[in-house]
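Asker: Following is a predicted model, sequence given first.
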Amino acid sequence: MVTGPIEDKRRYRQYKARTQRLPATYHTAIDALQRYLRFFRPSDKADSLLATLEDLADLFEQSAANGTPLREVVGGTRWSSPRRCLRTTRRVSGSAGSGNG
């Protein structure tokens, strides 16, 4: 079995090809989640990120095939914007230690 950077690139290209075949709204959502995961991924290892992305592609493919509305896949409005969620998390965690309430 081939491992290392060449295998990682092959897996990533396969993942991107899978996401290109998704309906437009699913494709847009999975691209946004991928950008988010670049900064907040589980570890520094490429294999871990690729496994997460492949699982995400599985979820989106199954949901699209079943006709599941995108909102049910990614959650309600609270999770519609990873950036907004991050701001909320920072605000809550920042205020907890400041003593300001």
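Answerer: Nice, I can see it.
Asker: use CA for all of it now, contacts and neighbours both
Answerer: Will do.
Asker: Spit out the contact partners of the spatially most central residue of the chain.
Answerer: Residue closest to the average C-alpha location in the chain (C-alpha atoms, centre = their mean): L33, at 3.1 Å. Taking C-alpha atoms under 8 Å, 6 or more residues apart in numbering, we find L33 in contact with P82.
Asker: One more to weigh against that first structure:
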Amino acid sequence: MALRTFFTQRGIPALQKRFFLQEYAHTMKNGQLEDASRLSNRLARAESSEKLQERYSRYQRFEKPTKKRQRLKSELKYKHEKEKVRKIKEWIEDNRAAKK
């Protein structure tokens, strides 16, 4: 049981500990923010490799209420993190358009 709690954090598997907050826009050496298209490409790569795992078909029939709450909480947190990155991407695009 100790190993199980060590590798999980609030119902989120250990492989999904990297969140989208780590995928924010990077600052280049000259002080400018990176291109928004590169940010969206990196976001897509992170989402495809770290998205919440689909449930196996054998477990789709019944889900305990406690496990369902844990799953929904982790999905909601994931969704909010993705929304923050999307807003940053829009902000970068708006700043670049305003400078032109």
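Answerer: Nice, thanks for sending it over. Just so we're clear, the structure is a prediction, and the values are computed from it rather than from any experiment.
Asker: Can you calculate the TM-score here?
Answerer: Overlay of the two chains. TM-score (TM-score structural alignment, normalised by the length of the second structure): 0.29; 55 aligned residues with a C-alpha RMSD of 4.6 Å.
Asker: helix/strand/coil for the residue nearest to the centre of the first structure?
Answerer: Using DSSP: H, G, I helix; E, B strand; the rest coil, the structure places L33 of the first structure in helix.
Asker: count of neighbours near L43 of the second structure?
Answerer: Residues near L43 of the second structure, counting by other C-alpha atoms under 10 Å, number 20.
Asker: C-terminal to the host helix or strand of it, what's the next element?
Answerer: Element membership for L43 of the second structure (DSSP states H and E) is helix 36-50. Using DSSP H and E, the next helix or strand after helix 36-50 of the second structure towards the C-terminus is helix 65-99.
Asker: That next one: which residues count as buried?
Answerer: 74, 78, 82, 85-86, 89, 92 (16 or more other C-alpha atoms under 10 Å).
Asker: now swap in stretch 27-43 of the first structure and tell me
Answerer: 27, 29-30, 33-34.
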